[in-house]
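**Student:** From the sequence below, what's the structure:
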Amino acid sequence: MTPSRPLDVRVKRVYDPAEPDDGSRVLIDRLWPRGVSKERARLDAWDKELAPSAELRRWYGHDPGRYEEFAGRYRRELAEPARAEELDRLRALARTGRLTLLTATRDLPHGHVRVLSAVLAEGPAG
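**Tutor:** From the prediction side, this is the model:
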């Protein structure tokens, strides 16, 4: 069996301009970002189901002091069987070329797409 190449997953704000090398552009937010038209977003998909739950998002409140706990809780949400098919679909997209995960979140280093990117790179669970 040949080793698979690492997935090329990038993280950007949906407010940043789309670029030719973005590859597949997927929005990972439950709510549509304010002030962004569907044309400007240039999305290939909008995956609300892989965004953190509303309860987790409210608890976190984008407080960097809660990031590590948030990341652990979000990983547990992503490990739920109902999300496996969506994760597999994103991994398949990333195997065909670059995948750019988009979010409206301002603080990308403490955002959910950073966690999701790491989960995708780790591969399917057990």
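
**Student:** can we go C-alpha only for contacts and neighbour counts from here?
**Tutor:** OK.

**Student:** any chance you could map the strands in the protein?
**Tutor:** Secondary structure of the chain (DSSP state E): strands at 9-13, 24-27, 45-46, 99-103.

**Student:** check contacts around the most centrally placed residue in the chain.
**Tutor:** The centroid of the chain falls nearest to V113 when counting by Cα atoms, centre = their mean (3.8 Å). The neighbourhood of V113, defined by Cα atoms under 8 Å, 6 or more residues apart in numbering, consists of V11, I28, L101, L102, T103.

**Student:** Also this sequence, please, to line up against the first:
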Amino acid sequence: MSVRVRRIYEEPEPDDGLRVLVDRLWPRGLAKDAAHVDEWPKGLTPSNELRKWFHGGGSYEEFRHRYEAELDAPEAAGLLDGLRKSARKGPVTLLTASKTPEQSHASVLAELLKGKD
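**Tutor:** As a prediction, the model looks like this:
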């Protein structure tokens, strides 16, 4: 299963496969046609409350714990399962505007997708 995380501001690559925006808000300064996004499942993104808490100084470990709890909700769990099925068929690239993707919700999603094969 090939799942990777990239910044949405990077140029698309041929091996990106399915390009999935996993941010709740559209990235600033990026035209939708230039983003080459295939899916934008907002139900997989952290809630506004959690996002604001984390950006207000919350720890990554606590954020991760709270975000994983949000992903247990029926809508998010269904979307996560659908994304997992897509990843079994071919490469999936999770796109985020985060300046530190390795410490973001996108990396949490990638690990969850890879871990439940």
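
**Student:** Out of the strands of structure 1, which one sits most buried?
**Tutor:** strand 99-103 (a mean of 26; mean count of other Cα atoms under 10 Å).

**Student:** What range does it cover in structure 2?
**Tutor:** Strand 99-103 of structure 1 corresponds to residues 92-96 in structure 2, going by TM-score structural alignment.

**Student:** how close does the matching stretch sit to structure 1?
**Tutor:** On superposition with structure 1, the mean distance recorded for stretch 92-96 of structure 2 (mean Cα distance after the TM-score superposition for structure 1) is 0.3 Å.

**Student:** Now tell me what touches that stretch from outside.
**Tutor:** Contacts for stretch 92-96 of structure 2 (Cα under 8 Å, 6+ apart): 2-8, 16-23, 86, 106, 110.

**Student:** What does R6 of structure 2 correspond to in structure 1?
**Tutor:** Match for R6 of structure 2 (TM-score structural alignment): K12.

**Student:** Now the two most distant members of the contacts of V113 of structure 1.
**Tutor:** Greatest spacing in the contacts of V113 of structure 1, by Cα to Cα: V11 and I28 (10.2 Å).

**Student:** ok, now how distant is the counterpart of the residue nearest to the centre of structure 1 in structure 2 from S98 of structure 2?
**Tutor:** Per TM-score structural alignment, the equivalent position to V113 of structure 1 in structure 2 is A106. Between A106 of structure 2 and S98 of structure 2 the computed distance is 9 Å (Cα to Cα, to the nearest Å).

**Student:** circling back: could you dump the strands of structure 1 to a markdown table with distance to E55 of structure 1?
**Tutor:** Compiled in a markdown table, those are given as follows (distance: least, Cα to Cα, whole Å):
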| stretch | distance to E55 of structure 1 |
| --- | --- |
| strand 9-13 | 22 |
| strand 24-27 | 19 |
| strand 45-46 | 20 |
| strand 99-103 | 18 |
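
**Student:** Go through these and name the closest to R34 of structure 1.
**Tutor:** Closest among the strands of structure 1, using Cα to Cα: strand 99-103, at 11.3 Å.
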